[in-house]
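In: Turn this into a structure:
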Amino acid sequence: MSIDLTLDRIRKLLSHLPPYTRPTVHIAGTNGKGSVSALVSSILHMSSPPMKVGRFNSPHLVSVHDSIAINGQPVSPETYLVARVFVEEMDRKHSVKASSFEWLTSTALLIFEQEQVDMVVLEVGMGGRLDATNVVPDECIVVSALTAVDLDHQAFLGDTPVAIAKEKAAIARPGKPFVFGPQKYPEVEGAVRTAVGLVGGQLIYATPAVSREWNEDIDGPMMSLPRSSFSGALPTPVDITLPCFPQPLHALLPLHGEHQLSNLGVALHIISALISHPSSSRSGETLQLRQRLTPATVSRGIRSVSWPGRLSWHDISVQTSNNVAKPLTILADGAHNPASSATLAAYISSLISASTERCSLPREVSVTYILALSDSPPKTPLQTLEPLLSPVIRELSSTTINVNVAVLRFTAPDGMPWIKAVSPSALRNTVSLLAPNAKIWSISDDEKPDQEQLLAALQWAESVSGSGEGDERLVVLAGSLYLVADFYRLIRGGRLGGTALVRSRRWLTPLGPAY
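Out: Have a look, this model is predicted:
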């Protein structure tokens, strides 16, 4: 794989496009930056009156249009095509020879400028210092932020957490706030503090939100629990104290998993910096941020956030061999590295533990994984899958866990020919090593990935996990956002014979055309 990291090409390309002037929040990190960008965007859009908010994320989920959103909705294919054609024309006319990601980034910035959005939330693609998004002028950046740093993309960013953190912290800007999220590796703090200090930025430490009991006076009537312990969850009531508000903020967080408390903390400290940091005064006065971003609107923005493919629950139906439509609940998550895999494993463990507490008798639960991984050395399948398939989950409490695993490839994402999937045989060998008693389904290495294979894997998952009474089975689709994207394409194409639901926005939202 060859990626030529430099800002020279995109700087040259942008010099031939309309100047970019939008106030921008810039977010880097190994894990969590997408969730933070979704939270910040939702909060800004739910201000009163609503702000027009652009958001750029990569990689895309289902189609390239997903990468560029305005007010939470992907831009139309027509809007994208017009901007993209112009960018590519400028690239050819001036012999820039920009990369596909530089084209995409330039297209996003051009669309945001043409649409005159009030604020842009910009997610770093990879790293930070030499990422194409880091070309945005200093005067446009109002807040920078860094979520959790972990080992990923070592071939480009360095082989230690400190080296990777230095690359990511290089998005800091002079005189601007830099929100620093909770970290797994303590040594990262010193590296980030030095990097931010060298450019004259101001480091702001984000504290996580704190979960609490449901309070009907604050949160309204509590919804009834799902029929099954493995059919989703209610939003988490949370509190957090912020410099911008005199009283603690109360909210309901629909994103699942303990890690989202830290992500919410980062998002809310970004909002706090927008409201109260001196460097944000010009944008704040122009946009009237203090008047528009109140505790009530911020809470509404948190409650309204949606981030598909990250601990997302879906009710589908699959056709059996007898042409009978059987219901199946899927937990879909794009866990793609050891850290995100461990986060998913912790969430699964919490689900099983909670359901076990409600059951006084020993029982058996079937956990069926549908997995595909990107081939991204030096990260190995063993490192990524070990947290999911480790004995810790299978020996939890008085519950016996029966593990089943389907392994396959994802279809190649458009415009990213360097993305390759790990071979099914390599995945099968890894699963056999980590879970020798697991039932395994796989395709052969010479089969070209397509939607029929994922359909077959879903049918196998329905059959191997048994009829299952309520909370006795859990089906998890994970390992790569590209596999999650294939799943969403099946939903959007009506191939699953039923309505899929995302339990996030308002807890139960039909999966719309964007996904």
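In: make it CA atoms for all contacts and neighbour counts henceforth
Out: Will do.
In: show me where the stretch 201-350 of the chain has strands.
Out: Counting by DSSP state E, counting those that start in this stretch, the stretch 201-350 of the chain has strands at residues 202-205, 210-211, 236-240, 249-253, 312-319, 325-332.
In: Please give the structure of this sequence too, so both can be compared:
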Amino acid sequence: MSTLPVREYLNFFINNEKYLNQLKPSAFTLDNIKKLLKLLGDPQDRLNIIHVAGSKGKGSTCAFTAQILYEAGYKVGLYTSPHLEDVTERIRILGETNSKGIFVDAISEKKFQKTLEAIKPAIEKIRQVTYFEVLTALAVFYFAQEKIDFAVLETGLGGRLDATNVGLSKVCAITPIGLEHTAILGNTLAKIAVEKTVIIKDARQKVVVAPQVSEVQKVIEERCRKFNIQPVLVESLDKHFKISLLGQHQRVNAATAIEIIKCLRQLNFTVSDKAIQEGLQKTYWPGRFEIVQKEPTIILDSAHTPESARVLADTMQEMFPDKKVLLILGIADDKDKQAIGRALNKIADKVVVTRFDHPRASYFKSEELKDIFLNKECVQTDNVREALDLVTQEEIVLVTGSIFLIGEVRRLCINTRV
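Out: A predicted model of the protein is given here:
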């Protein structure tokens, strides 16, 4: 099976990531992933799982946690989604040198192909398995085959019916929860929290909870009481800790990772303070307030909710006070365009709204732009290349709104100077 057929084979499966705006809650179930993993010998049962759900910062929290464990000498698998440039980025074993892509420790094309071939007979016994379920099964099977010490898993969507929610985690963490995917998860914070907190499901688990609004906190505490679990509440990160990722919100994610590690210590896993500090300083997580170019300065951030947009705006004001900002904004059509745009409006001097190459890319009506970006110079382009052509040397360029946009811009910025 060559590289092209591998991608073509994956593309035969239903990819919910492309059509979330068209889906209903009934589209999600754990039945198929459970059947698939059972045919593969339930590899998830051979893993020490750390499971992270939430709306903001769950990928960064996973990255911090995995890096700390790697620095402590463990063999660590990391499964995250979506990817920036290539699907193999989602499946990593830290410290490996397999790939020439964004992450050198991503699964190699050869191993990706070999593992897919190994699980293919099981896949084809099940009808209508999804793209994400195939990738999740592949990751879990690969991690088990490689005999890793820990598997750090980021949920894809929600928690209750997410394909990652098939094993029993040693530690699970809930990062800040906000309004997102409301047509699928529910139209209130409480309903969304109910969906995400179902990764808490056994009295043996340790539970770490990042700062939440009171409505969400009540749901989490109620879920924990059901299993007689006393959750660990994340507090602010001590000032002496230095971290590699920029922004105050990343200090919350780092603090969450530290509490996960402390829970593992209680389970008799050894992680030194030195490993924690080195892990926080060495974590590499692109597309999160990432400065990919200077002259002009171009910053990429995958903020895609109103809450994360507000945090991003605060970070910009903190890092680049009194600087003119050109905002390049692209948002998926299932997101709250109005709220995200208004949150970013306060730091934008000029606005370029664009469409990235993805089925969920949204288009703004001219009336929407006038309403959101009142009295701002604002244009809309049909594609990302046209948006980047409007960049000058005079402003700080902030690109945000969707991880799909970030991936596309990153490829253009890294491969060809803007």
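In: circling back to that earlier point, looking at the strands of the stretch 201-350 of the first structure, which is nearest to residue 432 of the first structure?
Out: Nearest to residue 432 of the first structure, of all the strands of the stretch 201-350 of the first structure, is strand 325-332, at 22.5 Å by C-alpha to C-alpha.
In: If you count contacts, what does the closest one end up packed against?
Out: strand 312-319, strand 473-478 (3 or more C-alpha pairs under 8 Å, 6 or more residues apart in numbering; DSSP states H and E).
In: Return the most buried member of those.
Out: strand 473-478 (a mean of 24; mean count of other C-alpha atoms under 10 Å).
In: Point out the other helices and strands that that strand packs with.
Out: strand 325-332, strand 363-371, helix 481-492.
In: Which residues does the first one contact?
Out: This points to strand 325-332 of the first structure. Residues outside strand 325-332 of the first structure that contact it (C-alpha atoms under 8 Å, 6 or more residues apart in numbering) are 230-231, 309-320, 462, 474-478, 484, 497.
In: same thing but at 6 Å, please
Out: Applying C-alpha atoms under 6 Å, 6 or more residues apart in numbering, the contact partners of strand 325-332 of the first structure are 309, 311-319, 475-478.
In: Now tabulate the residues you listed in CSV and tack on distance to residue 297 of the first structure.
Out: Putting these into CSV (distance: C-alpha to C-alpha, whole Å) gives the following:
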residue, distance to residue 297 of the first structure
309, 25
311, 25
312, 24
313, 26
314, 28
315, 30
316, 33
317, 37
318, 40
319, 43
475, 36
476, 34
477, 34
478, 33
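In: Could you find the two of those residues that are most distant from each other?
Out: Farthest pair in the contacts of strand 325-332 of the first structure (C-alpha to C-alpha) is 311 and 319. Separation: 24.3 Å.
In: Residue 168 of the first structure -> the second structure?
Out: Mapped onto the second structure by TM-score structural alignment, residue 168 of the first structure lines up with residue 196.
In: Surely its match touches residue 156?
Out: No: when contacts are counted by C-alpha atoms under 6 Å, residue 196 of the second structure is not listed as touching residue 156 (10.5 Å).
In: between these two, who's got more neighbours?
Out: In this view residue 196 of the second structure and residue 156 are compared by other C-alpha atoms under 10 Å, and residue 196 has more residues nearby, 26 against 23.
In: In contact with that one: list those residues for me.
Out: By C-alpha under 6 Å, 6+ apart, the residues touching residue 196 of the second structure are 158, 159.
In: Quick check: the helix or strand where it lies compared with the first structure, mean distance?
Out: Element membership for residue 196 of the second structure (DSSP states H and E) is helix 189-196. Helix 189-196 of the second structure, aligned to the first structure and superposed, deviates on average by 1.2 Å (mean C-alpha distance after the TM-score superposition for the first structure).
In: Counterpart of residue 149 of the first structure over in the second structure?
Out: Aligned partner of residue 149 of the first structure by TM-score structural alignment: residue 177.
In: number of nearby residues for its match?
Out: Neighbour number of residue 177 of the second structure under other C-alpha under 10 Å is 24.
In: mind checking the SS state of it?
Out: With DSSP: H, G, I helix; E, B strand; the rest coil as the basis, residue 177 of the second structure sits in coil.
In: show me the contacts for it.
Out: By C-alpha under 6 Å, 6+ apart, residue 177 of the second structure lies in contact with 54, 55.
In: Over to residue 297 of the first structure?
Out: For residue 297 of the first structure, the contacting residues are 46, 47, by C-alpha under 6 Å, 6+ apart.
In: And the strands in the stretch 401-515 of the first structure?
Out: 439-442, 473-478, 501-502, 509-510.
In: Can you add distance to residue 120 of the first structure and give these back as CSV?
Out: Listed next are the strands of the stretch 401-515 of the first structure as CSV, based on distance: least, C-alpha to C-alpha, whole Å:
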stretch, distance to residue 120 of the first structure
strand 439-442, 42
strand 473-478, 29
strand 501-502, 25
strand 509-510, 25
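In: now for those strands, which one comes closest to residue 194 of the first structure?
Out: Closest approach to residue 194 of the first structure among the strands of the stretch 401-515 of the first structure (C-alpha to C-alpha): strand 473-478, 36.3 Å.
In: Quick one: work out the angle between the closest one and helix 481-492.
Out: Here strand 473-478 of the first structure runs at an angle of 120 degrees relative to helix 481-492 (axes from the mean of the first three to the mean of the last three C-alpha atoms, to 10 degrees).
In: Residue 337 of the second structure matches what in the first structure?
Out: Using TM-score structural alignment, the equivalent of residue 337 of the second structure in the first structure is residue 381.
In: right, so of the helices and strands packed on strand 473-478 of the first structure, which gets closest to residue 419 of the first structure?
Out: Nearest to residue 419 of the first structure, of all these, is helix 481-492, at 9.6 Å by C-alpha to C-alpha.
In: Tell me the buried residues in that closest one?
Out: Neighbour-count burial for helix 481-492 of the first structure, counted by 16 or more other C-alpha atoms under 10 Å, picks out 481, 482, 483, 484, 485, 486, 487, 488, 489, 490, 491, 492.
In: can you check stretch 281-297 of the first structure too?
Out: For stretch 281-297 of the first structure, a neighbour-count test (16+ other C-alpha under 10 Å) marks 281, 283, 284, 289, 290, 292, 293, 294, 295, 297 as buried.
In: which of those residues lies closest to residue 103 of the first structure?
Out: Using C-alpha to C-alpha, those come closest to residue 103 of the first structure at residue 283, 27.9 Å.
In: Look at the nearest residue to the closest one once chain neighbours are set aside and say how many residues are nearby.
Out: Once flanking residues are discounted, residue 283 of the first structure sits nearest to residue 23: 7.1 Å by C-alpha to C-alpha, 6 or more residues apart in numbering. Around residue 23 of the first structure there are 20 other residues, counting by other C-alpha under 10 Å.
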